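Undergrad: need coordinates for the following:
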Amino acid sequence: MNSSYPASFYAATANRKDARPELSESLTADVCVIGAGFTGLSTALHLAERGFSVVVLEGSRIGFGASGRNGGQIVHSYSRDMDFIERHYGTATADAMGGMAFEGGKIIRRLVKQYDIKCDLKDGGIFASCNSKQFRGLQHHKALWEKYGNDQLELLDEKEVQKYVGTDRYTGALLDKSGGHIHPLNLTLGEADAIESLGGKIFENSPVTNVQQGEKAVISTPKGQVTANFVMIAGNAYLNGIGDLLPKLTQKSMPCGTQVITTEVLSKEMQQQLLPQDYCVEDCNYLLDYYRLSGEGRLIYGGGVTYGARDPGKIENLIRPKMLKTFPQLKNVKIDYAWTGNFLLTLMRLPEFGRIGNNIYYAQGYSGHGVTSTHLAGELVASAIQGQSSRFDVFANLPKYPFPGGRLMRVPYTAMGAFYYDLRDKLGI
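TA: Next up, the predicted model:
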């Protein structure tokens, strides 16, 4: 149990630092949500808006996991795009998922506006190509996304991209004006406030120790329990301690770590030099770099993956060289914050949605595209619990494959694959 947030820029600038109470009684509810990250909060909020009574149980703090430590970028679609989905699962599935690919970002903007959430929301995102092959990929990407309704895209050539990003590293870019960025921990805290404003209850430092299945589920914590008609499991990479259900949710996924650093506050001149339009950026490499300016003008820069969520050691030593490769003008800038956090990877890099029995739902495994996909997941789970499950079932019906070699070999096999694709990126092939 973690009663405080890991040190990060987001934790240091959280709008609210006091903890909600620990569950110490027996409650009943229509729905019990396990996990107060984006998936759990989005589910609880969409349910509360529909009039359901909701209890959220969080083992540590709201947004403790990836939801409160990520790069904060509103990136649409999934870790695999619709052409991949069509090849593997058919046109009908691709069209259905394509129709939902841009919904998560719209949900975020609606919640921010409707509940007046202070999370430094800014519009605009850039996908930057590091070689000619990647730029051709962006041309294809633009046509694909336009097919599914995104009409806010613009291709930038090598000279044009330098109007948006102060580096000569890129051969071109795709600008998505419907993308954007946020302070992710403050978004989770604002969503939690919204749930409570609608009558929902949230308990922190209340790890779930067991889920007893039945017509009504009984969810136990060290000091209390919740009896609910439905359960939503939203622990993602930080799922633990729920008894016999755990293997069903972890055998086909793998936690992975990513690292982030944040500079000191930069001068207005330097901010203008680096990102004059204040858009967020991610490159097109397999092991990608991503960065943006914070609300107060710090550069937040992340990149790299550690498979199996092992501790990477000195984070600044890993990420600072990446930052300086992009922005050598920052060589004398001080790094004020450095942290790591885990996301959950699936073999096919598509989210895993499903049911256990008739009344236990789960959604996890966003594979690096969690900020928007989690918010979509909450809407789909809430609709399914309400009795409208067709859109949820599009995801739930996707096959779920185990990693080759099982749990023992998933880390080395995946790391070898990542090395291969990283080498292809570097060679531009």
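
Undergrad: CA atoms for contacts and neighbours, from now on please.
TA: Fine.

Undergrad: just confirm residue 282 contacts residue 291, I think it does.
TA: Yes. With contact defined as Cα atoms under 8 Å, residue 282 counts as touching residue 291 (6.5 Å).

Undergrad: could I get the full set of helices for the protein?
TA: According to DSSP state H, the chain carries its helices in the segments 9-12, 38-49, 82-89, 91-98, 103-114, 132-147, 158-161, 184-197, 246-250, 268-274, 315-326, 370-386, 390-396, 406-427.

Undergrad: can you mark which positions in the third one are buried?
TA: In other words, helix 82-89. 82, 83, 85, 86 (16 or more other Cα atoms under 10 Å).

Undergrad: run this one through as well so I can compare:
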Amino acid sequence: MSGAPTRVFIARLAGIAVFDPAGDQVGRVRDVVVALRLAPRPPRVLGLVVEVGPRRPVFVPITRVQVIEADAIIFDGRLNMRRFSKRESETLVIAEMLDRTVRLCETGEPVAVVDVSMEPTRTRDWLVGKIAVRRGGARGLRRGPGLRRRGESLVVDWDDVEGFSAVEHGQGAAGLIAAFGQMKAADLANIVHELPAKRRTEVAAALDDERLADVLEELPEDDQIEILGKLEADRAADVLEAMGPDDAADLLGELPTEQREQLLTLMEPQDAAPVRRLLTYEDYSAGGLMTTDPVIVPPDATVAEALALIRNPDLNPALAAQVYVCRAPTATPTGRYLGTVHFQRLLREPPPTLVSGICDTELDPLRPTMTLEAVAMVLATYNLVAAPVVDENGHLLGSVTIDDVLDHLLPEDWRETAMDAAAETSADPEEEALRGAEGAR
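TA: This next block holds a predicted model:
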């Protein structure tokens, strides 16, 4: 393999761009597939899991990789688009080996796996060579000469540790999360969906509330219910508070009544109140689709103040496309709704201009009882990415965004379909030979 280093630590490959020989990027590395073998033989590297499109991981045999650099991998350009599916004889390094607790053979000391290296051989195979571990400093262990203090990291040979083949309960997930720390929530959700149920639970436990909330919003319904059900009730309530009220209501609506009420009771009252209101509406109505947290300003707000609000990087882009002008109170349900100001109009007006003088009052707002189809037609007719929902008394209740409309117009299992559908591609002989032969050993 030209351009191959003598040793590559695998966690550092996560997210690296993969290019064909012409220099065109085809995807990014998501993991490395290895085959564990009987001790003391080190695992053999079979290939890379590369995400080549929205939520499509494929397998690239290691024999097709030509160059590995710090910021890029180049392969020979031959790519089978069949969706990758891990076999029983295979192990994913990042998803399954990082964070494991193994033991040093010489002392029996428990250590946590921080990283795993792969190294080329003379026969152009790649094998796992070194294991980077972190000492846990467990009590009662003998510390002989040369043993380092608690928490210190060291790199050891593969045959210096044992315990990779055992099933570990309570395995951490800090290493996996760190490897994909910069990934968008939707992409991380795809990885979480692909993990075994045990590993999904461990990753959910390691994510902070905000990040887990973002990931849950992108997962299929079955995964959401499974993960939420395995969290402690107090933590589940915290995660629901971090979710958008509409997403939290959708998830709670799928739970048994007793569990739903328990979680709503544990949530902070100010967070539970909008969720309870959303649960009173039909699922496929404007009221059931809306979020209760749009951008709202009073009539004496200026263009500069409105622009400052929509610059919030945590704001959904569809919600940031407009602000709603309402009399006090400006939390939903608001005082009288006066109109909408689209962000393009804000950009065209002088900063001191009052929003009340430039708001659009001609477009009729949505009513909470409008059907999904009616809402979709309004958005399509007027080329909108969001629209206000106002009750019969003129109070703003929330806003329906185009992403929520699409989410409900698509088949109920569209997330599973997007994540699970395999391409109609014939088997790759080289891939089958590499993976099949190793699995038989």
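
Undergrad: any idea what the TM-score comes out to?
TA: Overlay of the two chains. TM-score (TM-score structural alignment, normalised by the length of structure 1): 0.22; 167 aligned residues with a Cα RMSD of 7.5 Å.

Undergrad: between residue 282 and residue 291 of structure 1, what contacts are shared?
TA: Common neighbours of residue 282 of structure 1 and residue 291, using Cα atoms under 8 Å, 6 or more residues apart in numbering, do not exist here.

Undergrad: circling back to that earlier point, just put the helices of structure 1 in a markdown table and tack on distance to residue 257 of structure 1.
TA: What follows is the helices of structure 1, written out as a markdown table (distance: least, Cα to Cα, whole Å):
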| stretch | distance to residue 257 of structure 1 |
| --- | --- |
| helix 9-12 | 17 |
| helix 38-49 | 18 |
| helix 82-89 | 25 |
| helix 91-98 | 27 |
| helix 103-114 | 23 |
| helix 132-147 | 25 |
| helix 158-161 | 30 |
| helix 184-197 | 17 |
| helix 246-250 | 16 |
| helix 268-274 | 27 |
| helix 315-326 | 11 |
| helix 370-386 | 14 |
| helix 390-396 | 24 |
| helix 406-427 | 12 |
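
Undergrad: nearest to residue 218 of structure 1, of the ones you listed?
TA: helix 246-250 (15.8 Å; Cα to Cα).

Undergrad: may I see the buried residues of that closest one?
TA: Neighbour-count burial for helix 246-250 of structure 1 [16+ other Cα under 10 Å]: 249, 250.

Undergrad: now the terminal residues of stretch 191-204 of structure 2, how far apart.
TA: Stretch 191-204 of structure 2 has its terminal residues 12 Å apart, counting by Cα to Cα, to the nearest Å.

Undergrad: show me where the stretch 301-441 of structure 2 has helices.
TA: Remark: helices assigned in the stretch 301-441 of structure 2 by DSSP state H, counting those that start in this stretch are 303-310, 343-348, 372-381, 402-409, 414-420, 429-439.

Undergrad: could you dump those to CSV with distance to residue 30 of structure 2?
TA: Below are the helices of the stretch 301-441 of structure 2 laid out as CSV (distance: least, Cα to Cα, whole Å):
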stretch, distance to residue 30 of structure 2
helix 303-310, 33
helix 343-348, 37
helix 372-381, 36
helix 402-409, 26
helix 414-420, 15
helix 429-439, 18
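
Undergrad: tell me which of the ones you listed sits nearest to residue 270 of structure 2.
TA: helix 303-310 (21.0 Å).

Undergrad: from residue 102 of structure 2, how far out is residue 176 of structure 2?
TA: Distance from residue 176 of structure 2 to residue 102 of structure 2, by Cα to Cα: 16 Å.

Undergrad: ok, now residue 246 of structure 2?
TA: Distance from residue 246 of structure 2 to residue 102 of structure 2, by Cα to Cα: 43 Å.

Undergrad: more neighbours, the two?
TA: Shown here are residue 246 of structure 2 and residue 102; by other Cα atoms under 10 Å, residue 246 has more neighbours (25 against 21).

Undergrad: surely residue 192 of structure 1 and residue 42 touch.
TA: No. In terms of Cα under 8 Å, residue 192 of structure 1 does not count as a neighbour of residue 42; the distance is 9.1 Å.

Undergrad: and these two? which has more neighbours close in?
TA: Neighbour count, other Cα under 10 Å: between residue 192 of structure 1 and residue 42, residue 42 has more, with 28 against 25.

Undergrad: contacts only, for the more buried one.
TA: Neighbours of residue 42 of structure 1 in contact, by Cα under 8 Å, 6+ apart: 191, 374, 375, 376, 377, 378, 379.

Undergrad: okay then, goodbye and thanks.
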